[in-house]
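A.B. asks: Provided below for reference: sequence and predicted model.
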Amino acid sequence: MITSALPSDASTTAWALAARAGDTEAFEHLVRALHRDVLRYVSHLCADPQAADDLAQDTFLRAFGSVHRFEGRSSARTWLLSIARRAVIDGFRHAAARPRAYDAGDWELAVERAQPRGVPGFDDGVALLDLLEALPVERREAFVLTQMWGLPYEEVASMCGCPVGTVRSRVARARATLVEMVKAVDLAA
């Protein structure tokens, strides 16, 4: 039996390799160890908390179906986050093909009323999300994964399918843009 309080990339990768060999218990350990990371990642990418659970579940279903192809060339975390990224992209494509209807008259007012107010740090969080949202998608993704989540540049490059230098460039440009936007807000205030 494989156990760990705070599983490392090495132990999660070992569980994935054991699952590849047919050990269903190892796959359960892998899911428990990385579920939170996958859920946070898809929540960030899709910005729809209601869809995040479904996308995380879809990620693990896809992983279960393809674990036999996992070779351990990257960590299991990187492998799962890559699958999660594709699940979110496929979700966007599916949603674009089948738009949802909304029955209420003033949906914008309903959304405004549903937003939390007076929560400590909430306004700063909203401001940060607004600033991040203004970044181009590739730069925002590289910045969030490396600077906020602390993932190594090599893993992010593997997940995004680009060279490490490209990730470094995207992060540097995102930082520069964020600094310019904060300065502009400070000057306007």
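C.D. replies: In hand now; what should we look at? This structure is a prediction, so every number in the text was calculated from the model and none was measured.

A.B. asks: hey, let's count contacts and neighbours off CA atoms from now on
C.D. replies: Noted.

A.B. asks: which SS state does residue 150 fall under?
C.D. replies: coil (DSSP: H, G, I helix; E, B strand; the rest coil).

A.B. asks: longest helix in this structure, by number of residues?
C.D. replies: helix 164-188 (DSSP state H).

A.B. asks: quick one: that helix to chain centroid distance?
C.D. replies: With Cα atoms, centre = their mean, to the nearest Å as the basis, helix 164-188 stands 20 Å off its chain's centre.

A.B. asks: which secondary structure elements does that helix sit against?
C.D. replies: With contacts taken as 3 or more Cα pairs under 8 Å, 6 or more residues apart in numbering; DSSP states H and E, helix 164-188 sits against helix 122-133, helix 137-143, helix 153-160.

A.B. asks: between helix 122-133 and that helix, find me the angle.
C.D. replies: Between helix 164-188 and helix 122-133, the angle comes out at 130 degrees (axes from the mean of the first three to the mean of the last three Cα atoms, to 10 degrees).

A.B. asks: quick one: contacts of helix 164-188?
C.D. replies: Residues from elsewhere that reach helix 164-188 (Cα atoms under 8 Å, 6 or more residues apart in numbering): 131-132, 135, 138-140, 142-143, 146, 153-154, 156-157.

A.B. asks: max pairwise distance over the residues you listed: which two?
C.D. replies: With Cα to Cα as the measure, no two of those lie farther apart than 131 and 154, at 25.2 Å.

A.B. asks: which residues are contacting the strand or helix carrying residue 77?
C.D. replies: In this structure, residue 77 sits in helix 76-97 according to DSSP states H and E. Residues outside helix 76-97 that contact it (Cα under 8 Å, 6+ apart) are 9, 12-13, 16, 34, 38, 41-42, 45-46, 55-56, 58-60, 62-63, 155-156, 158-160.

A.B. asks: again, 6 Å this time
C.D. replies: 12-13, 59, 159 (Cα atoms under 6 Å, 6 or more residues apart in numbering).

A.B. asks: alright, now check it against this:
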Amino acid sequence: MGFSLFRKKTGKEPVPSPVNEGMADKQKKYEALVHALHGDIYRYAYWLCRDPHVAEDLVQETYLRAWRAIDSLVDDKAAKPWLITILRRENARRFERKRFDLIDLDEFPQSDDEALHSEQEMEHEWLRRHIARLPEEYQEPLLLQVIGGFSGEEIAQQLGLNKNTVMTRLFRARNQIREAMASTAQQRGHGNG
């Protein structure tokens, strides 16, 4: 008699197979992971791409890859860095597959309706632009700390760097942002005076 996945109905509860138990455990682990970290993963994806639809796609791809490799996640405490790493790789793949058309922004003036509406939005946009201008070696640790909420040690593990290197890069990134802020404030002062 051969092995069969189907059982005859006998009125008795079927004996759970090890395959089904393993799949159920995998599903529970995955669902717990998604439930606990979805907000953080989406926020980081959004910071990377600045487009809610692309961010959703990145998160979907991240969780798809996470599902496939969930058995490789041994330590639940490493789940967030593990997912962030998957997300960063997915974002990089997006650029490998896509060719960008470059346009000159000066050719497309903004109308008043398209302009940023509040001072806070303008400040956030200014900050995003300056973070985006940072060299990647400074930008990535800063985003992992600010958006991901990771410690210097966790960032070092994710990026494969020494903790002191990460802390130096974070210090330099913040200093560059601070200098840009001071320069902008000084330019505003000269423009008004």
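C.D. replies: It's in. Keep in mind the model is a prediction, meaning the values are calculated, not measured.

A.B. asks: need the TM-score between these chains.
C.D. replies: Scored against TM-score structural alignment, normalised by the length of structure 1, the superposed chains reach a TM-score of 0.75; 166 aligned residues with a Cα RMSD of 3.0 Å.

A.B. asks: sorry, back to before: report the angle between the longest helix of structure 1 and helix 153-160.
C.D. replies: 100 degrees.

A.B. asks: mind reading off the mean deviation between helix 164-188 of structure 1 and structure 2?
C.D. replies: With mean Cα distance after the TM-score superposition for structure 1, helix 164-188 of structure 1 departs from structure 2 by a mean of 1.2 Å once superposed.

A.B. asks: so which bit of structure 2 is that helix matched to?
C.D. replies: On the basis of TM-score structural alignment, helix 164-188 of structure 1 is assigned to residues 163-187 in structure 2.

A.B. asks: for residue 43 of structure 1, which non-adjacent residue is spatially closest?
C.D. replies: residue 52 (5.1 Å; Cα to Cα, 6 or more residues apart in numbering).

A.B. asks: so is that neighbour in a helix, a strand, or just coil?
C.D. replies: Counting by three-state DSSP, the backbone at residue 52 of structure 1 sits in helix.

A.B. asks: quick check: it vs residue 60 of structure 1, distance?
C.D. replies: 12 Å (Cα to Cα, to the nearest Å).

A.B. asks: repeat for residue 66 of structure 1
C.D. replies: 10 Å.

A.B. asks: settle it for me: which of these two has more neighbours?
C.D. replies: Ranked by neighbour count (other Cα atoms under 10 Å), residue 66 of structure 1 and residue 60 place residue 60 first, with 22 against 12.

A.B. asks: check which helix or strand covers the more buried one.
C.D. replies: Residue 60 of structure 1 belongs to helix 49-66, assigned by DSSP H and E.

A.B. asks: biggest helix in structure 2 by residues?
C.D. replies: helix 18-49.

A.B. asks: so which bits of it are buried?
C.D. replies: 26, 29-30, 33-34, 38, 40-46, 48 (16 or more other Cα atoms under 10 Å).

A.B. asks: tabulate those in TSV, adding columns for distance to residue 169 of structure 2.
C.D. replies: Listed next are the buried residues of helix 18-49 of structure 2 as TSV, based on distance: Cα to Cα, whole Å:
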residue	distance to residue 169 of structure 2
26	38
29	35
30	33
33	30
34	30
38	27
40	22
41	23
42	24
43	22
44	19
45	21
46	22
48	18
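
A.B. asks: center of structure 1, which residue is that?
C.D. replies: residue 41 (1.9 Å; Cα atoms, centre = their mean).

A.B. asks: residue in structure 2 matching that one?
C.D. replies: Residue 41 of structure 1 maps onto residue 44 of structure 2 when the alignment is built from TM-score structural alignment.

A.B. asks: same question, residue 51 of structure 1
C.D. replies: Using TM-score structural alignment, residue 51 of structure 1 pairs with residue 54 in structure 2.

A.B. asks: what's the neighbour count on residue 54 of structure 1?
C.D. replies: 15.

A.B. asks: and it, how far from residue 94 of structure 1?
C.D. replies: Distance of residue 54 of structure 1 to residue 94 of structure 1, computed by Cα to Cα: 13 Å.

A.B. asks: same deal with residue 59 of structure 1?
C.D. replies: For residue 59 of structure 1, the distance to residue 94 of structure 1 - Cα to Cα - is 15 Å.

A.B. asks: show me which of the two is the more surrounded one.
C.D. replies: Set side by side, residue 59 of structure 1 and residue 94 show more neighbours around residue 59, with 25 against 11, by other Cα under 10 Å.

A.B. asks: so how far is residue 69 of structure 2 from the residue nearest to residue 71 of structure 2 when sequence neighbours are not counted?
C.D. replies: Leaving aside its sequence neighbours, residue 71 of structure 2 sits nearest to residue 26 (Cα to Cα, 6+ apart; 7.4 Å). Look at residue 26 of structure 2 and residue 69 of structure 2: by Cα to Cα, they are 10 Å apart.
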